[in-house]
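Participant: Got a predicted model here, sequence first, then my questions.
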Amino acid sequence: MATGRSLQLHLLVLLSASISLVWLVVAVWTWVDASHEVDELMDGHLAQAAAILVVQPLELTDDAVADAPVLHRYGARVAFQVFHEGALVMRSSNVGEEPLSKERDGFDTVRYGGESWRVFATRGAESDVQVYVGEQVDSRNDIVLAMLRGMLLPMALAFPLLVYVLWWAVHRALIPLRVLGDTLGQRKPDALNPVVLPETPREMQPLVAELNELLLRIERMLASERRFTADAAHELRTPIAAIRAQAQVALGAVGNKPERDLALNTTVAGCDRAAHIVDQLLALSRLEAGQTEAVTQNVDLSAVAQQVTADLAPTALARKQDLSLEADKDCMVAAHAVWLTMLIRNLVDNALRYSPDSARVLVRVGRSASGRVVLDVHDSGPGMVGADIERLGERFFRVLGHVQTGSGLGWSIVRRIAEATGAQVAVRPSVLLGGLHVQIEWPDLRK
């Protein structure tokens, strides 16, 4: 079996990548924010240092320059200059005599001595005094980098631990899926009972519910197949035994042509009955298994009824029965023509079969007062009592006392087709002909 990608690994990669991306966004945002805050802080220090220089008295002569000593290892990155009447009178040792900036007042970023400097310029207490205080821009960057390093380095060192914690969390979260797989793997092939998991997570409940629904459908399908096998064995036993008996009669009827012909004709009739039973069983099996063909078209019920009555007309004529059809136009039903044909054929065939010779059978197709499409089948046969009507649709149920052959499956097929096509079935005594009246109604497609 080909192995697909690991869900656990996929989740771990996604979570790790998401966290890394968030960390990267946080680092960029921190860099921008920290740079702004450091610039504000350092600019404030420059302005404060300039203010201190401004209030200091100038006691030097114009031809003397005082170099301030460097008292800290970062002192070389900070510089200042004091000019009096355009002449340099005080400076730090890390700058020359050229002014740090051309500006006279405010902040400026300049290149000086091959380095970038942030310079604050202001005038002294006297208008002829000019003060410059500067700081290398790299020192500010170093401060920001130190802040980021202090924040990101622990996060980077903790990342492997975080990945392990994520793996453990994902592994724990997927335990119900592994439990489900183990439970299914330990079930017997014929076990179709619902799957029950202790404390099923809410996200897995639809999956388990659909799985149980699938098992239920499989159980119904298998039960239908078992019933089909049992029905076939039960119903075919009688015609097969009759065929065998008639074949033996035909073999023994040496020189007796009439007896042999009767036996052979009876054998052919038995084969026809067996074939009819097989067709009915197959149709019922497909209906119970839910294998009805999808409704993809609207079918004219009148046309189907006309075709069925035309096919069964020779059977009615052979027994001198009156088979008539009254059909309105525009009686469309949402169903498949094959199933409608089977439904009408079973109803009309039953009416002809169980009605006496010279009886009447009336088939009507029309619309009710509410607009529903209605199929009515009346006959002048003996009818049925209420108890027998209630049992119509049970497999192999046949009213006692009838000599006509039958399998007892026709009504089961009728009810299953009606259910599949959304129709309602009613059976009552026929007011028109005195026998049985079967009425089937379908929804109005025009609404």
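Facilitator: In hand now; what should we look at?
Participant: going forward, measure contacts and count neighbours with C-alpha atoms only.
Facilitator: Will do.
Participant: helix, strand or coil for the residue nearest to residue 134 when sequence neighbours are not counted?
Facilitator: With C-alpha to C-alpha, 6 or more residues apart in numbering as the measure, residue 119 is the residue that lies nearest to residue 134, at 4.1 Å, once sequence neighbours are left out. Here residue 119 is strand, with the state taken from DSSP: H, G, I helix; E, B strand; the rest coil.
Participant: do residue 377 as well
Facilitator: strand.
Participant: just checking, it touches residue 349?
Facilitator: No - under the criterion of C-alpha atoms under 8 Å, residue 377 lies out of contact with residue 349, with a separation of 10.5 Å.
Participant: Tell me the residues that contact both of those two, please.
Facilitator: Where contact means C-alpha atoms under 8 Å, 6 or more residues apart in numbering, no residue is in contact with each of residue 377 and residue 349.
Participant: If you tally nearby residues, what's the number for residue 386?
Facilitator: By other C-alpha atoms under 10 Å, the residues close to residue 386 number 11.
Participant: let's bring in a second one:
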Amino acid sequence: MKSIRSKLILWLALLLLVTNGLGFINALWTAKEYYQAVHDASLAQRARVMLQLLNETRADRLDEVVRQAASRFEQLDLTYRQGWMLGDGGELRGSDRVRYQLWGGGRCVSANGHPCTQGGIFSNLSAGFAKQHYLGETWHTYTVYSLRHELYLTVGYPDALGRDVLQRAMWASWGAQMLLLTPLSILLCSLVVGLSIAPLRRLGRQVANWPAQPLPENDVLPLELKAFVAALARSRCAVAAAEARRRTMVAALSNRVTSRLQATAEHLQRHPEDLDGTLKLLSRSERAVRNGHLLSELDRPWRAKESRCNLYRETALSCARHYDDAVSRGIRLTLRGAQREGEVAVPAMMIQGLLDNLIDNAINASPHGAEVIVTVRQGEGERLLLTVADAGPGLDEKWLHPEYAVDGPGSAGGLGLVLVREVAATFNLSLSLGRSQLLGGTLLRCRFPTVAGD
């Protein structure tokens, strides 16, 4: 279930069911005490009616008094359903009749208007309300005393009778809500959710067709979506600007390779015996081609094993590749580093391109007899720090900004540095420029996040 609307409706339905269920439990807990009080009041009233019948009966013998009072009690229908609203489907393990018992002279006189058998029904003759067990049920009883006849009168009803009444009452109230009101509430919530997220769904369709279909204006959007659409438009502009810079860089690389190949051909025509000079020119053309390949590989996905390498090892290899060029220019290329372990989360190909361009730029910027120092050491936290220091005139910080692009082959070293910036931006590397206190030229720092070893 990936739709936001479906998830909202599902969670709202679950919320309604849970809240209704909790409400039902709370109402049941509250109503249980209420119905118990109502039943106890009805029980006490029946006991008082029976007591009044006993006191008003005129007869010489006690058994005749009991018989007449019991007959009138049953004629009033006070031993069955009257006033109890007992459901037709109520199932009682004992009897659904209200039981009453008369006790006098230390023995059971009558039970439900009949002579007592097996010691009677109830045994607790304490006045007032009590709970007693009879026929496998718990009975609620109420006991009063007749001074005229010196008899204890106990009236009781089983728990099952109260449960049946409570179940019917709760079903009458909550059954209608669960069967009618809850589905209606879910339907209304679904309509509200559908109407509320309609702008989001329309925006989703427009974004899917964007840029063929323009994004909606901010005036017609809900407040919550305005920032999103504005950020989306800015990102589109940023992507377009990055693509324009990329095309500019590709054009500059193409022009540079073409010009260097032409220079190589002219050099061969003029100096066919100068093979060393020709090889140097071809080497520079090869670096420009590698930069083009580096640019084309920036956006492709990398597998986990490809996206890590040993920074010190790659730095040493890059210094070795540039050593002969540095010596031919009278420049000392020095590699320093106390941190020779630790992998960084950058593919080896990208590290090679970044290092080659940095070292090549430092060599080109340094005067004859100067030194270029490349250092790898532990930085702050879990980062490795690469520094490249030269004795050149210094580097303009504008190339660190994404807005800066190379206009053509005339910007010496600029294209390689822009490629360095693109690699750093793609792999979340931190670049900063400073002044080398030792050599007097540029000090470039690049911080790499490390990865844990397998």
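Facilitator: Happy to help now that I have it. These numbers were taken from a predicted model, which means no experiment stands behind them.
Participant: any idea how far residue 292 of structure 1 is from residue 125 of structure 1?
Facilitator: Relative to residue 125 of structure 1, residue 292 of structure 1 is positioned 103 Å away (criterion: C-alpha to C-alpha, to the nearest Å).
Participant: neighbour count winner among these two?
Facilitator: Comparing residue 292 of structure 1 with residue 125 by other C-alpha under 10 Å, the one with more neighbours is residue 292, at 18 against 14.
Participant: Next up, the contacts around the more buried one.
Facilitator: Listed by C-alpha under 8 Å, 6+ apart, the contact set of residue 292 of structure 1 reads 286, 420.
Participant: Next, the mean deviation of the longest helix seen in structure 2 compared to structure 1.
Facilitator: With DSSP state H setting the assignment, residue counts place helix 4-56 as the longest helix in structure 2. Here the mean offset of helix 4-56 of structure 2 against structure 1 after fitting is 4.4 Å, by mean C-alpha distance after the TM-score superposition for structure 1.
Participant: next helix or strand past that helix?
Facilitator: Scanning the chain past helix 4-56 of structure 2 towards its C-terminal end, the next helix or strand to appear is helix 62-75 (assignment: DSSP states H and E).
Participant: which ones are touching the spatially most distant residue from the centre of structure 2?
Facilitator: Counting by C-alpha atoms, centre = their mean, the extreme residue of structure 2 relative to its mean C-alpha position is residue 60, 85.0 Å from that point. Residue 60 of structure 2 makes contact with no residue, according to C-alpha under 8 Å, 6+ apart.
Participant: Same check on residue 152 of structure 2?
Facilitator: Contacts for residue 152 of structure 2 were tallied using C-alpha under 8 Å, 6+ apart; they are 101-104, 125, 143-146.
Participant: Can you give me the neighbour number for residue 425 of structure 2?
Facilitator: Residue 425 of structure 2 - counted by other C-alpha under 10 Å - has 14 other residues nearby.
Participant: from what I can see, it looks like it's in a helix, true?
Facilitator: Yes - remark: residue 425 of structure 2 belongs to a helix, assigned using three-state DSSP.
Participant: distance of it from residue 447 of structure 2?
Facilitator: Distance, residue 425 of structure 2 to residue 447 of structure 2, using C-alpha to C-alpha: 12 Å.
Participant: Repeat that for residue 38 of structure 2.
Facilitator: In this structure, residue 38 of structure 2 and residue 447 of structure 2 are 80 Å apart, going by C-alpha to C-alpha.
Participant: Mind checking which of those two has more residues around it?
Facilitator: residue 447 (23 against 14).
Participant: Surely that one is within a strand?
Facilitator: Yes - looking at residue 447 of structure 2 with three-state DSSP, it is inside a strand.
Participant: List the residues that contact it.
Facilitator: By C-alpha under 8 Å, 6+ apart, the residues touching residue 447 of structure 2 are 379, 383-386, 429-431.
Participant: Adding secondary structure and distance to residue 231 of structure 2, write those out as JSON lines.
Facilitator: JSON lines is the format used below for those (DSSP: H, G, I helix; E, B strand; the rest coil; distance: C-alpha to C-alpha, whole Å):
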{"residue": "379", "secondary structure": "coil", "distance to residue 231 of structure 2": "34"}
{"residue": "383", "secondary structure": "strand", "distance to residue 231 of structure 2": "31"}
{"residue": "384", "secondary structure": "strand", "distance to residue 231 of structure 2": "33"}
{"residue": "385", "secondary structure": "strand", "distance to residue 231 of structure 2": "33"}
{"residue": "386", "secondary structure": "strand", "distance to residue 231 of structure 2": "34"}
{"residue": "429", "secondary structure": "coil", "distance to residue 231 of structure 2": "24"}
{"residue": "430", "secondary structure": "strand", "distance to residue 231 of structure 2": "24"}
{"residue": "431", "secondary structure": "strand", "distance to residue 231 of structure 2": "26"}
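Participant: Just the buried ones among the residues you listed, please.
Facilitator: Neighbour counting by 16 or more other C-alpha atoms under 10 Å classes 383-386, 429, 431 among those as buried.
Participant: returning to what we had before: chain center to the longest helix of structure 2, what's the gap?
Facilitator: If you compare the mean C-alpha spot of helix 4-56 of structure 2 with that of the full chain, they lie 38 Å apart, counting by C-alpha atoms, centre = their mean, to the nearest Å.
Participant: How about stretch 418-438 of structure 2?
Facilitator: On the basis of C-alpha atoms, centre = their mean, stretch 418-438 of structure 2 sits 36 Å off its chain's mean C-alpha point.
Participant: Can you mark which positions in it are buried?
Facilitator: Using 16+ other C-alpha under 10 Å as the burial criterion, the residues of stretch 418-438 of structure 2 that qualify are 418-424, 427, 429, 431, 433, 435-436.
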